[in-house]
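Asker: only geometry, no sequence info:
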């Protein structure tokens, strides 16, 4: 296996985030399921945006947030995702490159606008997402650069990619190229509603070893196995996944491998502001620990550190140097 040009390459929906702090009433009036992610069309996107209060706007998307977090730690990163050649697409491209990630996916000239996610944050810090995929859903196998995939130690895929058919095919193509080159493939389950839609297919990806590492939160794990029994679900997860990581909010995380379970506590925080990006940044820290060969416990602590940073402010991208923060807390960088 040749040396890798990139530590981690992410493939995901290139989505521009529009965040606003609101109340439960707004969610109820618009028929939103609190804490979930709903796919919406352009008309619904326009209606929600019209009624939202003052917003914070920034580049987002689950996989991209993870890649930006990794770059912030000092990892060599790349991202594959589809935007349109429009104003928001240009902003998105600038943002992810400025964050230190290689981003070479060709923008679409026609078709739907660059995707946007309207994120409503309630006073308890919970985020409710409404996603207009737009150009992101047109990611297809031709956008997968074989050489770039083969040159990445870990290829990281987001479960949301399973919604558009072409993106699903791109996902599988990338996984096969990565394994042919002796690389690893990681998957985040993304959202419990996403798991509800594709439970059998996700289990198939794990059992056939199309993916080597799977990230899930507690809700996603319960959805995957349709049980409220955490220990039972975790036992099955250990059987199905080569390596599994389950985040448990303030309870920290558990890393489930063939050699047993490693529990890692959460990092303390002063105030929960916005949970947007918590799982994405946890994955960034954990993957950074893996590429630094730091071991599962240190990787879990790096993930917990990054998640703690991002939930104490609005938005899913770090506002400080995670590399410096890790160093200050005695963690490997």
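Answerer: Noted; the coordinates are in hand. Computed from a predicted structure; not experimentally measured.

Asker: Every contact and neighbour count from this point should use C-alpha atoms.
Answerer: Fine.

Asker: Disregarding residues adjacent in the polypeptide, which is nearest to residue 84?
Answerer: Excluding the flanking residues, the one nearest residue 84 by CA to CA, 6 or more residues apart in numbering is residue 108, at 4.4 Å.

Asker: so that neighbour makes contact with residue 90?
Answerer: No: with contact defined as CA atoms under 8 Å, residue 108 does not reach residue 90; the gap is 11.3 Å.

Asker: all strands for the stretch 151-300 of the chain, in order.
Answerer: In order along the chain, the stretch 151-300 of the chain carries the following strands (DSSP state E, counting those that start in this stretch): 152-158, 184-188, 213-217, 243-247, 253-257, 260-264.

Asker: Tell me which of those sits most buried.
Answerer: Most buried of those, by mean neighbour count (mean count of other CA atoms under 10 Å): strand 152-158, with a mean of 27.

Asker: Please name the residues that touch the residue positioned nearest the centre of the chain.
Answerer: The residue lying closest to the centre of the chain (CA atoms, centre = their mean) is residue 62, at 3.3 Å. Neighbouring residues of residue 62 by CA atoms under 8 Å, 6 or more residues apart in numbering: 12, 13, 158, 190, 277, 280.

Asker: and with 7 Å instead?
Answerer: Shown in contact with residue 62 (CA atoms under 7 Å, 6 or more residues apart in numbering): 12, 158, 280.

Asker: this is the other structure I want to compare:
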């Protein structure tokens, strides 16, 4: 089977809960960012929100993007690591229901979770316990699946530790070996203070498409203006997708600046907006859409995610909607 995209990333089960500001203050985590926690702290958080209605689904940054691609009608495979526990089985079943292939064997231990605390202002505070997802190794990367893919998509979170860093680099190496394009998402501004040189090396080297938001682009380039940042990144990467929140995004392709307008939406939950944006771009460019058309689809998809609870589209786009969005 051939794939539009082969993704590599963490395997997390998202547990989403709407809470008030006072609850977040009591938990004492920095609002609006992702914080890595150990299993014990994660259990304390789950206890603190006991009694609140929660939703649960397979997640993780790159996994959200892969599910978005399939939701648009694309094809995808995913490399990740889960345990043989109930959470791991839930993850695999949930991905399988979406038609996503995961061929990495399970292991002993605890699967990863991400508790997403959503305050009334739609900000999301993510508490991530990576569990066995940090044990993904280069041996878990399937060369045959990469060879049959148009793009390999790698999340920046993998570079926070070994062996996931080596697994990510292995996927990139195999992609280059088989003339498969490489897309890379910076994932989070906090990563740049620790991995800036390595990320720049990737962008200047094997990466064909880099995804980042404005804060990440500024940290990487030292520039302030969005278009200046995009140009600087485009000096090294063949393609750039720079998101600007409600102001839309900027794409760079073949030296041209392609502005993409934002889509007005009443925010409910910003979880996964960037992941779904990446899904729209990757689906589009692997299925015959122009970069402008792909950007439109990505922008509308990200807005739809922001207007609902959760990172997966509650109301998927129909084929007719996609055709209407991409029309000139």
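Answerer: Cool, the structure landed. All of these numbers come straight from a predicted model, not from anything done at the bench.

Asker: if we can go back for a sec, the strands of the stretch 151-300 of structure 1: which one's closest to residue 311 of structure 1?
Answerer: strand 243-247 (14.0 Å; CA to CA).

Asker: corresponding residues in structure 2 for that closest one?
Answerer: With TM-score structural alignment applied, strand 243-247 of structure 1 matches the range 239-243 in structure 2.

Asker: can you check stretch 212-223 of structure 1 too?
Answerer: Structural correspondence for stretch 212-223 of structure 1: residues 208-219 of structure 2, per TM-score structural alignment.

Asker: Over to that stretch now: how far is its first residue from its last?
Answerer: Terminal residues of stretch 208-219 of structure 2 lie 20 Å apart, using CA to CA, to the nearest Å.

Asker: any idea how far that stretch is from the chain center?
Answerer: The chain centre lies 13 Å from the centre of stretch 208-219 of structure 2; the measure is CA atoms, centre = their mean, to the nearest Å.

Asker: From the rest of the structure, what touches it?
Answerer: For stretch 208-219 of structure 2, the external contacting residues (CA under 7 Å, 6+ apart) are 181-186, 189, 192, 203, 224, 226, 229, 237-244.

Asker: Specify the local secondary structure of the aligned residue in structure 1 for residue 6 of structure 2.
Answerer: Correspondence of residue 6 of structure 2 to structure 1, assessed by TM-score structural alignment: residue 9. Following DSSP: H, G, I helix; E, B strand; the rest coil, the label given to residue 9 of structure 1 is strand.

Asker: Could you pull out the helices in structure 2 for me?
Answerer: With helices called from DSSP state H, structure 2 shows them at 21-27, 39-48, 61-72, 86-97, 143-147, 164-177, 189-204, 214-221, 226-234, 273-286, 291-306, 319-326.

Asker: okay, the ones you listed in a markdown table with distance to residue 123 of structure 2 next?
Answerer: Shown next, in a markdown table, are the helices of structure 2 (distance: least, CA to CA, whole Å):
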| stretch | distance to residue 123 of structure 2 |
| --- | --- |
| helix 21-27 | 10 |
| helix 39-48 | 17 |
| helix 61-72 | 17 |
| helix 86-97 | 25 |
| helix 143-147 | 36 |
| helix 164-177 | 29 |
| helix 189-204 | 16 |
| helix 214-221 | 17 |
| helix 226-234 | 23 |
| helix 273-286 | 12 |
| helix 291-306 | 10 |
| helix 319-326 | 28 |
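
Asker: Map residue 15 of structure 2 onto structure 1.
Answerer: In structure 1, residue 15 of structure 2 lines up with residue 18, judged by TM-score structural alignment.

Asker: does residue 181 of structure 2 really touch residue 152, like I thought?
Answerer: Yes: judged on CA atoms under 7 Å, residue 181 of structure 2 makes contact with residue 152 at a distance of 6.3 Å.
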